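Student: Give the three-dimensional model of this entry:
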Amino acid sequence: MYTDFLASYRGVIPRARHRPVGKDTGLTAHIERFWLTLRQRCARLVRKTLTFSKCPRNHLGALWYFIRLYNESRH
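Tutor: Just a heads-up that it's a prediction; the model follows:
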């Protein structure tokens, strides 16, 4: 796994699989692009005032719906 140099990754990802790299290498670009797409298409993750729901189940449903449609469009 390629990540940036954030210290919290060392505690979560096993050392044998973790490869910290700089953002200028481009190896983390695909996941950075995914998070940007997720934030843009699911407004509820960015601001509480847009499409906000108090029910956690609704948030999980919206995330599930987005990921399913995103994966289907990638094939």
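Student: C-alpha from now on. contacts and neighbour counts both.
Tutor: OK.
Student: Tell me which residues of the helix or strand containing Asn58 come out buried.
Tutor: Using DSSP states H and E, Asn58 sits within helix 56-73. Buried positions in helix 56-73, judged by neighbour count with 16 or more other Cα atoms under 10 Å: 59, 63, 66.
Student: and this one, so I can compare the two:
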Amino acid sequence: MSTFFQTRAEIEAHLPTIRPRALKLALETRETIAMTWRICGEKADAPIAELRRCTLEMIASAKKQEQRFQAALDDGLYD
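Tutor: Predicted coordinates for the structure are as follows:
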């Protein structure tokens, strides 16, 4: 889901929430992986690997989004 911001204030309000939301999701994913491993054992190796890969991509995407928003603010695009 994409969010489009119209004002500098909207971006400034959103920017500090990006990393905490990504980290919260990563922690929830870690708990899911641990529970899945306990229940399914080695049969869960492939799905767990995919879940880890997706989680790392999500964290990288959040960092990029944070950088893009900060760059837009620094460049004065929302002044």
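Student: List the TM-score for the superposed pair.
Tutor: The TM-score (TM-score structural alignment, normalised by the length of the first structure) is 0.37; 42 aligned residues with a Cα RMSD of 3.6 Å.
Student: mind checking the longest helix of the second structure?
Tutor: With secondary structure taken from DSSP state H, the second structure has its longest helix at helix 8-40.
Student: any idea how far it is from the chain center?
Tutor: 6 Å (Cα atoms, centre = their mean, to the nearest Å).
Student: which strands and helices sit next to that helix?
Tutor: helix 45-74 (3 or more Cα pairs under 8 Å, 6 or more residues apart in numbering; DSSP states H and E).
Student: How far away from the center of its chain is the helix it packs on?
Tutor: With Cα atoms, centre = their mean as the basis, helix 45-74 of the second structure stands 5 Å off its chain's centre.
Student: angle of that helix against helix 8-40?
Tutor: Computed by axes from the mean of the first three to the mean of the last three Cα atoms, to 10 degrees, the angle separating helix 45-74 of the second structure from helix 8-40 equals 170 degrees.
Student: Quick check: buried residues in helix 45-74 of the second structure?
Tutor: Buried, per 16+ other Cα under 10 Å, within helix 45-74 of the second structure: 48, 51-52, 55, 58-59, 62, 66, 69.
Student: residues contacting the residue nearest to Ile59 of the second structure when sequence neighbours are not counted?
Tutor: Nearest residue to Ile59 of the second structure, sequence neighbours excluded (Cα to Cα, 6 or more residues apart in numbering): Ala22, at 5.9 Å. Each residue near Ala22 of the second structure by Cα atoms under 8 Å, 6 or more residues apart in numbering is listed here: 58-59, 62.
Student: Using a markdown table, lay out these together with distance to Pro16 of the second structure.
Tutor: Output for the contacts of Ala22 of the second structure, formatted as a markdown table (distance: Cα to Cα, whole Å):
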| residue | distance to Pro16 of the second structure |
| --- | --- |
| Met58 | 17 |
| Ile59 | 15 |
| Ala62 | 11 |
